[in-house]
Structure formats: C-alpha cells, structure tokens
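S.K.: sequence and predicted structure below; questions after.
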Amino acid sequence: MTHHEDQENDAPTRPIRLNDKAPVFAARTTMGVRCLSDYWGKWLILFSHPADFTPVCTSEFIALEKAADRFRDLDCELLGLSADSIYAHLAWIQNIEERFGVQISFPIIEDLSLAVAEAYGMIDAFSTSTSTIRSAFFIDPEGIVRALIHYPMSVGRSVDEMLRVLAALQATSQGDLATPEGWQPGDKLLQVPPTTVEALRSRVPQATGNGRDWYYVESSK
C-alpha cells in the first residue's frame, strides 16, 4: 500500500456500508502479494472463511472453483481470506487437489495480523475467536462496495446466489433499472419508480393485461 493510497482510503472506523469505498490493502496470498488496486477495472468478490480444512469451507472452495470460469465470464475475480498462515493455505489447497481432484485457481490472503479482516468488518465483535465470519464483498471496477453478504460460521454460502447477485449488480449498474424478486440473468428488468406525475402518465399507457407490465422492460443479457 502506498502512502498516497493510505491517505486517500483509510479503513473506515464504522462498519462498511453499501457504496463505501473499499478499504485498500496489500497482502501476501497463495499467488504472491495482492493489492486492491490490482483489481481496479474489473469486479472483485473478496470473501472470508473461518478456517482452513473445515468441512463447510472446503465445500465452498470446491464449488467456487467449479464456478470460477462463470465469474470470469462476468469480468469478476475471486479473492479468499482467512486468519490462517500461508503455509496452512497451501497445505489445504493441496489437500483439496489430492482428495477431490480440484485445483484452486484463485488466491487466498494470509491475514495473521487481521488487518484486512478488521478493515472489512469480517470479525464478529462479540466473539472470543479470531475466526472470520463468512463475508462476501462485491466490489465494482471503481473500488466501490456494491453489495455485502454476511453468513454465520455454521451456514455455507450459495455460489449460485453469489453469481446471481453479481449479474444483478452489473445489469442495474447504470441506476435506471432494478431486478424483481427471484430475478435470474435473461429475465426482464424493472424500471425505477417514476418521481413526477408527468413521468407516471407517460408510462401508464404502456400497461397491458393486469396493468403491472408497465414496470417491466426488455430482458437482460
């Protein structure tokens, strides 16, 4: 991390919120040092896991790796993190390859000092353990946090849901569209609600059938 970056983007003193600037970092990973700036210009999902070698985390890593190309097709990189050492990370991914035939292709941050975990609020403030909760931060190409999801240690994440959220964020990134409940890529998007009488009246004639279709626009890609 450069001194300039540190001044420009100090870690927030409050929990990260939607549309915050993601805290910068420079950390050792299983694939060398990674900085937040390495991912500028593309999407990034930074996610934490409580500990290496645990059954839930192992199931998540296998599922994430199997979907890694789908994330990359959406111009998104994956970056894992836990408080375990780089040596534990390397032993774990080797174990995954030997036992399950899956090679992990994304880096995992070593965060023994908890610097990144604390900057991103990945540590439960009321826990006596330093294990990180299951957090996922969706960071856009400009380094802005567009979504964040926290799970307890006992609940595994859904990789399909992570892909769905990423696709939804990209489909609505211009701010004039939204996704309805249960939206999937290829489904119709919603127009944002009108804020003036004129805008409302210009849209109402488009209504058909039961009158609700006027909210919908063309299908997403």
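M.R.: On my side now, so go ahead.
S.K.: switch to C-alpha atoms for all contacts and neighbour counts from now on
M.R.: Will do.
S.K.: which residues in this protein form helices?
M.R.: Using DSSP state H, the helices of the chain run over 3-8, 55-66, 68-73, 86-100, 115-119, 159-171, 197-203.
S.K.: so which of these is the most packed in?
M.R.: Mean neighbour count, computed with mean count of other C-alpha atoms under 10 Å, is highest for helix 115-119 among these, reaching a mean of 19.
S.K.: centre of the chain to stretch 63-73, how far?
M.R.: 13 Å (C-alpha atoms, centre = their mean, to the nearest Å).
S.K.: a markdown table for the helices of the chain, including distance to residue 19?
M.R.: A markdown table is the format used below for the helices of the chain (distance: least, C-alpha to C-alpha, whole Å):
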| stretch | distance to residue 19 |
| --- | --- |
| helix 3-8 | 16 |
| helix 55-66 | 25 |
| helix 68-73 | 21 |
| helix 86-100 | 31 |
| helix 115-119 | 15 |
| helix 159-171 | 12 |
| helix 197-203 | 27 |
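S.K.: of these, which is nearest residue 109?
M.R.: Evaluated over the helices of the chain, closeness to residue 109 peaks at helix 86-100, with 7.6 Å, by C-alpha to C-alpha.
S.K.: just how off-centre is that closest one within its chain?
M.R.: Chain-centre distance of helix 86-100: 23 Å, with C-alpha atoms, centre = their mean.
S.K.: picking up where we left off before, of the helices of the chain, which is nearest residue 32?
M.R.: Closest approach to residue 32 among the helices of the chain (C-alpha to C-alpha): helix 86-100, 10.1 Å.
S.K.: give me the angle between the closest one and helix 55-66.
M.R.: 70 degrees (axes from the mean of the first three to the mean of the last three C-alpha atoms, to 10 degrees).
S.K.: which other helices and strands contact helix 86-100?
M.R.: In terms of contacts (3 or more C-alpha pairs under 8 Å, 6 or more residues apart in numbering; DSSP states H and E), helix 86-100 is packed against strand 108-110.
S.K.: now do the buried residues in the strand it packs on.
M.R.: By neighbour count on 16 or more other C-alpha atoms under 10 Å, the buried set for strand 108-110 is 108, 109, 110.
S.K.: same question, stretch 212-221
M.R.: Residues of stretch 212-221 classed as buried: 214, 215, 216 (neighbour count, 16+ other C-alpha under 10 Å).
S.K.: distance between the ends of it?
M.R.: End-to-end distance for stretch 212-221, by C-alpha to C-alpha, to the nearest Å: 22 Å.
S.K.: one more structure, for comparison:
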Amino acid sequence: MSGQTTLRLGDTAPDFTQESTEGSINFHQWIGDNWCVLFSHPKDFTPVCTTELGEVARLKPEFEKRHCKVIGLSVDPLEDHLSWLGDIEATQGQRLNFPLLADRDRKVSDLYGMIHPNASDTLTVRTVFVIDPDKKIRLMITYPASTGRNFEEILRAIDSLQLTDKHKVATPVNWKAGDKCIIVPSLSNEEAAKLFPDGWDEQRPYLRVVEQPEKT
C-alpha cells in the first residue's frame, strides 16, 4: 500500500514506460494528442477479463471516432498475455487490436493505485481512467474483480466530457449523445441567450433544459 499513489480528477496522469503486447510503450508519448482509456484487469486467463477484452476490441472503432486510444493492463508477464490472446479470439470472436501492458513489477499499478489490499493484495481491481489530450485524469471508475464493466457507459461518459468541454452545458441523468442538456448554473440568462438563441425550457432558475449543441 505504501508505494501507491492517490490520484484525483484533474491530476496529471503519471507517465511511465512499460512493456506491452505491442512493444515498449512510453505512455504520454503514446497518447499523443488523443484521449485515452487505461483499464486494468485482475489476471490473465480469467473469464470476466476475457469477455471485457473482446468487447473493447469490438468497440475500438467507436473509441477511434472519439479520438480515443485504449490500453489494458494486468500484473501478469508478457508471455502470459501473448498466450492469452488466442483464447480471447477463439471465445469472443475478436482479435485483440490494442496494447495490453505487462505490469509484472507493478510499476504502473502502484502509480495508479490499482491494487486495493483489502480486496486483494496481489491482483489489480477493475479500474478505468479516462485521460484527456492534456494528460489530465477526467474520470475514474473502480469495479470489484467479480463485476465486468459496461464499456458502452464509458463511451457515453467520453461523449459527455467532450461535449461539455466545448459548450456551457452539463448532461443530465441517463443522457446519451443527442439528448437534451442542461445549461450550467454559472451562466446568466443574458449570457445564455447569446449562446442558445433558440431558447430553453426553464424548469427552475437553476434547471434550464436546452437542445444539445453540436459537439464540434
């Protein structure tokens, strides 16, 4: 526990160099000017992880539409990762098409606080970090080892982050791309009128519902 870093939203994602199924990766250089999803797996050759990696590989075109790279991690050695790839393709019908970090020395796991000793002192939990092109951590989700993640939700969250970065809106409960949004409370009606000339539905002074602006 002592070697782990406590990360918060808005922190710079720690840089590292580590081996992967696609060669040595210098993290910040690899991200470039893209968004990034970094997500950890408890262990190779485990059932839930196998389904997750297949799903992320299947969804890679959706991440690419959002200018977002994906990269996985587990604390198993590279040779285990490479052996596992055949099982993923055979059972999920999808070849792995993104790098999987081999964090045998736990360097990255400790930097990102991915090992929770009260859950397991040897395995990483199912952590997700969404990192923006400025290398800032914008979202963190942590699941227990037994619960597979919903990567459609992670795509939805990226849509929200990218939209709200560009416009003075927030996204309400269960929002999906194309749904109505909420004008941020810090914006006065006078300021809002300039940005949203078609008007809005003022359900309360602090709850002003507006059509989604164009993301780009």
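M.R.: Looks like it arrived, so ask away. Being a predicted model, the structure only gives us computed values, none of them experimental.
S.K.: which ones are touching residue 46 of structure 1?
M.R.: Shown in contact with residue 46 of structure 1 (C-alpha atoms under 8 Å, 6 or more residues apart in numbering): 78, 79, 80, 81, 136, 137, 138, 139.
S.K.: residue 143 of structure 2 matches what in structure 1?
M.R.: Matched by TM-score structural alignment, residue 143 of structure 2 corresponds to residue 151 in structure 1.
S.K.: related to what we said a few turns ago, what's the ChimeraX line that selects buried ones from the contacts of residue 46 of structure 1?
M.R.: Command for ChimeraX that selects the buried part of the contacts of residue 46 of structure 1, burial taken from 16+ other C-alpha under 10 Å:
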select :78,79,80,81,136,137,138,139
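S.K.: in CSV: the contacts of residue 46 of structure 1, plus distance to residue 36 of structure 1.
M.R.: Shown next, in CSV, are these (distance: C-alpha to C-alpha, whole Å):
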residue, distance to residue 36 of structure 1
78, 12
79, 10
80, 13
81, 13
136, 15
137, 12
138, 12
139, 10
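S.K.: out of the contacts of residue 46 of structure 1, which comes closest to residue 188 of structure 1?
M.R.: Nearest to residue 188 of structure 1 among the contacts of residue 46 of structure 1, with distances taken as C-alpha to C-alpha, is residue 138, at 22.6 Å.
S.K.: what residue of structure 2 matches up with the closest one?
M.R.: If you follow residue 138 of structure 1 across to structure 2 using TM-score structural alignment, you land on residue 130.
S.K.: re earlier: out of the helices of structure 1, which comes closest to residue 23 of structure 1?
M.R.: helix 115-119 (6.5 Å).
S.K.: give me the mean deviation of that closest one from structure 2.
M.R.: Overlaying structure 2 shows helix 115-119 of structure 1 at a mean distance of 0.5 Å from the equivalent residues (mean C-alpha distance after the TM-score superposition for structure 1).
S.K.: what's the spacing between residue 12 of structure 2 and residue 131 of structure 2?
M.R.: The spacing between residue 12 of structure 2 and residue 131 of structure 2, counted by C-alpha to C-alpha, is 9 Å.
S.K.: give me the common contacts of the two.
M.R.: Common contacts of residue 12 of structure 2 and residue 131, defined by C-alpha under 8 Å, 6+ apart, comprise residue 137.
S.K.: ok, the match of residue 138 of structure 1 - contacts?
M.R.: Residues near residue 130 of structure 2 by C-alpha under 8 Å, 6+ apart: 35, 36, 37, 38, 137, 138, 139, 140, 158.
S.K.: rerun at 10 Å
M.R.: Residues counted as contacts of residue 130 of structure 2 (C-alpha atoms under 10 Å, 6 or more residues apart in numbering) are 9, 13, 35-39, 68-70, 136-141, 154-155, 157-158, 161.
S.K.: strands of structure 2, start to end?
M.R.: Read by DSSP state E, structure 2 holds these strands, from start to end of the chain: 17-18, 25-26, 35-40, 68-74, 100-102, 126-131, 137-143, 169-170, 181-183, 201-204, 207-210.
S.K.: can you put those in TSV and add distance to residue 93 of structure 2?
M.R.: Listed next are the strands of structure 2 as TSV, based on distance: least, C-alpha to C-alpha, whole Å:
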stretch	distance to residue 93 of structure 2
strand 17-18	28
strand 25-26	26
strand 35-40	21
strand 68-74	18
strand 100-102	18
strand 126-131	22
strand 137-143	25
strand 169-170	37
strand 181-183	37
strand 201-204	46
strand 207-210	41
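S.K.: just to revisit the earlier point, now for the contacts of residue 46 of structure 1: which two are most distant?
M.R.: Longest span within these, C-alpha to C-alpha: 81 and 139, 15.1 Å.
S.K.: what is the neighbour count of residue 40 of structure 1?
M.R.: Using other C-alpha atoms under 10 Å, residue 40 of structure 1 has 15 neighbouring residues.
S.K.: what does it align to in structure 2?
M.R.: In structure 2, the residue paired with residue 40 of structure 1 is residue 32, using TM-score structural alignment.
S.K.: could you do residue 170 of structure 1 as well?
M.R.: Per TM-score structural alignment, residue 170 of structure 1 is aligned with residue 162.
S.K.: distance of the residue sitting nearest the centre point of structure 1 from residue 202 of structure 1?
M.R.: Nearest to the centroid of the C-alpha atoms of structure 1, with distances taken as C-alpha atoms, centre = their mean, sits residue 138, at 2.9 Å. Distance of residue 138 of structure 1 to residue 202 of structure 1, computed by C-alpha to C-alpha: 35 Å.
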